[in-house]
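[1] this one's structure only:
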């Protein structure tokens, strides 16, 4: 392919649009609901440029390959490493200590460019969805690009070798380009197909994994390969409808959101009106995705074709300085500046969005968001000028490949070492806090937690279970992995108690989702004192009704329903003396209007309760506990341990509980309901009660606080069993 003759300002403008979309999405997510597609535009641009470069400068030796990687290293690694180090330091200074283990782990993953795979695992963790977003989460897309830059040149090395052999034997100029078309087309087809399936089957993981995203980079590569193939044909042959020939990047251009790009000479100038329309159509497709997509859009999958094909059309049209095209707007100097600095803007903006509220001690309002934007642009200009450009073209690095890779090793080692240090130090601090809290809890007992509210003679012991320890203070069912998680292919139960020589006095089935599991510590007293045996039938998120619940993933709704049927059947035929049941009814029922959700869920719960009572099994329903508006340990750390500031008005915290409503309406005499709301709420519901942080996230009780609810829970169980003294 010919060398570029002039910069492609339209591609720089495309980059500016992409990073502006991402900025808008992160700063004003309720307005720019689909701004996340800016990343997909970057992928197409990068794939086009990298493939153009590989076709114009084929890799024919090991040194060529190392030289290619060295240019990527100089372009991308220094700025990325600087941002990781600054973010790590700022996190240690301002973020809640409860988050530092996660931050250290994700900075390490980002330094090794596997952050996307780390997020694919954590985002499928039900409990992880309540955690603070990592300030380096945005490195997932950089990780995908870096992985692509490792794999892609290796594939094109083979393409170049085969093409060279064909040229020597047959004088063919077309073999390399034809092979490139076949390669890129195959990757697009297979990766896109896999993306569509994964987005349907495992949407949380599909968003991050490389295999569902490579097609977007390869799509840009396919355009570059088609243009290269066309360049080997007679000049009189035009591309379809006379649309422009496109561009390729210059030798100095590196992939990523901010490199300079060039235009390939000899672009077909036929049908300028059609070319202008093509460019405008491409921009319209991108803007449509930015404004209409939202968190509910199945993505990436086939929906990602709208912004990616839009980006492809803009590149194909080559509308620079074309009358009637968007070139004038894209050439505007501020737009070009944003395109030039887009890589640094992308790096800096997200850590500021996450950390700024903690540094300021308050949530960001409109003024705060504008401040984040200004600081982002300032830091981006400084790092682009004094880090990116200085090291990218530094004579020592450009003349010696070894120096470049030594810099790579140093960057990775320094960032990884710092990340491991922060992670391990934070982990040790957590363990120390847990040990200290256990001693403080033992010393304060029995006057702590709910006992302080229950007994006027109990004095508040002070904060004996602080947030750092509370974040780790989970019921034993978590350590014992007692859950049936999405996609609900397991049938897991756990048994506690009933191991005496004469067997259990009563067998109790604990049924529900995670808001049933957090009652286990409150049942421990009866396990010991009354020789109860507790068998768990616990599902994550999926609440116990024989109705379709809207859950993400292929077949998950049906699997949830089948797991509930298994749990109910197992209890009905299991010879249990009592069912203890609790659920958070959060996910909507499929096919039910929003205004009818509560009544439909209550009807579904009536059927579940009837399945137990028809078999003569009594049921105790524990009303769902209040939910806080945000993660309690993180809130307490951010707001200087001000419990009331992290609480919520009673009418907000006490969410509707259709299970409790259905139980209250039961007429069989076998169903009873117990609530502990009076111990947790007055005018507001409190996140810290009797010196104990009551939640380890936003709505699940800490094990320590749940134990202080044992008198109410065990009394209700005894009453339901008929064993109350």
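    Done, it's in. Nothing here was measured: the structure is a model prediction, and the numbers come from that model.
[2] CA atoms for contacts and neighbours, from now on please.
    Will do.
[3] show me where the stretch 601-725 of the chain has strands.
    Assigned by DSSP state E, counting those that start in this stretch, the strands in the stretch 601-725 of the chain fall at 619-622, 648-649, 671-674, 684-685, 688-689, 692-693.
[4] ok, and here's another one to check against it:
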């Protein structure tokens, strides 16, 4: 199995076979494992959010390796690259977004529909990171419940990377050909420049506006570039090594990941310079590729890690919406319910990986009717329509309920009692004929609560206090 086969959707040239990187599956298992543990039990693994950074480095390494072996020659090659990503990633993500919308409709209060509907649209078109960057740093938005689609911020960053990277690689290799440079040197120069500029901006932005910096593509580009730099080293990067230097490098890299997951905390300014620890740790493992008998392979390449690595994408997709919506189904979301949610995550992930990531992707590859572009168009339109319906429905109800005086008069006239606020839950109001069940019997309706703000917010008359964004 080639390196490219470890990243579905790519094709290795027969003339240059490469070895299977089992350690990459182990790294994926670590990445998704620490993220899930952090989200379910944040106190147990306070730095588990670094799993996202591990994913970014792996993506930079794999995609750059593929592009350097098969560089795009024209816009058609770039389009084909994009369509491979569509077939590889979007079927599962679209399924989870659609399931999340169904869960919101069945379980979540209507007060959340408008914001969550818009976030579903942001997730569908992969600009969730920019939405969170501009909204979640607001004081009032900080109090909002996290949506089932919030974790798509990292997938949005990855998709934006996939959109730009083949064009960038093509430009670098064209410049190498034009000026007579070695391709590897051109790639190293380009990746190194991106690494330095993005890291510098990440340190600056994290120090000045940590909330926005956490989600920015520009503060994360250097993490992809770190993996790309390893890939640009060519055979040196993925050739198996048994020397003591590579052995030490692999263990140091793994130790850096373990240290980050245990010692980091959400209150730290991140990514910034402290993200160098997990990023360089991951890059060091990729570069070392130690196959020494005492290498971390026994930890990274066993059956359990292979299973988690193979299903890591689906696990990441499913765990968050299940975690967010599950508490609406039980009286107390204790340990038993959390374990049940985790089991459900694994079950859905395995089914999604086998039936959607593998079989449905192959169906798109051979189908003449449902091609990748048509799937992209149809899927995006369907999800946008569904999410837009949530947004529009809650917006209409909100507009109808904003006139509090008229709402109070209407309800009181129908019931013949004072039904303002909590009195709307009295027996006289609840049991009155002609009053629909649900939020409309209250005056004002709960859905307008988010719009009920003191004048100081409209006047922007309050002091700002620097605070690091702790929600990962």
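    Sure thing, it's come through. This one's a predicted model, so the numbers in the text were calculated from it and none came from an experiment.
[5] hang on, the earlier thing: between the strands of the stretch 601-725 of the first structure, which gets nearest to residue 159 of the first structure?
    With Cα to Cα as the criterion, residue 159 of the first structure lies closest to strand 692-693 of those, at 61.3 Å.
[6] how about the counterpart of residue 36 of the second structure in the first structure, what does it touch?
    In the first structure, the residue paired with residue 36 of the second structure is residue 23, using TM-score structural alignment. Residue 23 of the first structure makes contact with 35, 346, 349, according to Cα atoms under 8 Å, 6 or more residues apart in numbering.
[7] what do you get for residue 380 of the second structure?
    Listed by Cα under 8 Å, 6+ apart, the contact partners of residue 380 of the second structure are 94, 124-125.
[8] counterpart of it in the first structure?
    So residue 380 of the second structure corresponds to residue 412, using TM-score structural alignment.
[9] Quick check: which element contains its match?
    Per DSSP states H and E, residue 412 of the first structure falls inside helix 401-444.
[10] if we can go back for a sec, quick one: which of the contacts of residue 23 of the first structure is nearest to residue 482 of the first structure?
    Nearest to residue 482 of the first structure among the contacts of residue 23 of the first structure is residue 35, at 38.6 Å by Cα to Cα.
[11] The closest one pairs with which position in the second structure?
    Residue 35 of the first structure maps onto residue 48 in the second structure when the alignment is built from TM-score structural alignment.
[12] Its match and residue 263 touch, don't they?
    No - Residue 48 of the second structure is beyond contact range of residue 263, at 9.5 Å (criterion: Cα atoms under 8 Å).
[13] picking up where we left off before, tell me which of the contacts of residue 380 of the second structure persist in the first structure.
    Here the contacts of residue 380 of the second structure are checked against the first structure with both residues aligned by TM-score structural alignment, their matches' Cα atoms under 8 Å, and the contacts held in both are 94, 124-125.
[14] Tell me the most packed of those residues, by neighbour count.
    Using other Cα atoms under 10 Å as the neighbour criterion, residue 124 leads these with 25 neighbours.
[15] How many neighbouring residues does the aligned partner of residue 450 of the second structure in the first structure have?
    Correspondence of residue 450 of the second structure to the first structure, assessed by TM-score structural alignment: residue 471. Using other Cα under 10 Å, residue 471 of the first structure has 22 other residues around it.
[16] Just to check, residue 471 of the first structure is in contact with residue 635?
    No - Residue 471 of the first structure is beyond contact range of residue 635, at 11.5 Å (criterion: Cα under 8 Å).
[17] Leaving out chain neighbours, which residue sits closest to the aligned partner of residue 187 of the second structure in the first structure?
    In the first structure, the residue matched to residue 187 of the second structure (TM-score structural alignment) is residue 180. Sequence neighbours aside, residue 225 is the residue nearest to residue 180 of the first structure in space, at 5.6 Å (criterion: Cα to Cα, 6 or more residues apart in numbering).
[18] by contact count, what packs against whichever helix or strand the one you found is part of?
    Using DSSP H and E, residue 225 of the first structure falls within helix 214-231. Applying 3 or more Cα pairs under 8 Å, 6 or more residues apart in numbering; DSSP states H and E, one finds that helix 214-231 of the first structure contacts helix 38-56, helix 175-201, helix 305-317.
[19] so which of those gets nearest residue 532 of the first structure?
    Taking Cα to Cα, helix 175-201 is the member of those nearest to residue 532 of the first structure, at 40.4 Å.
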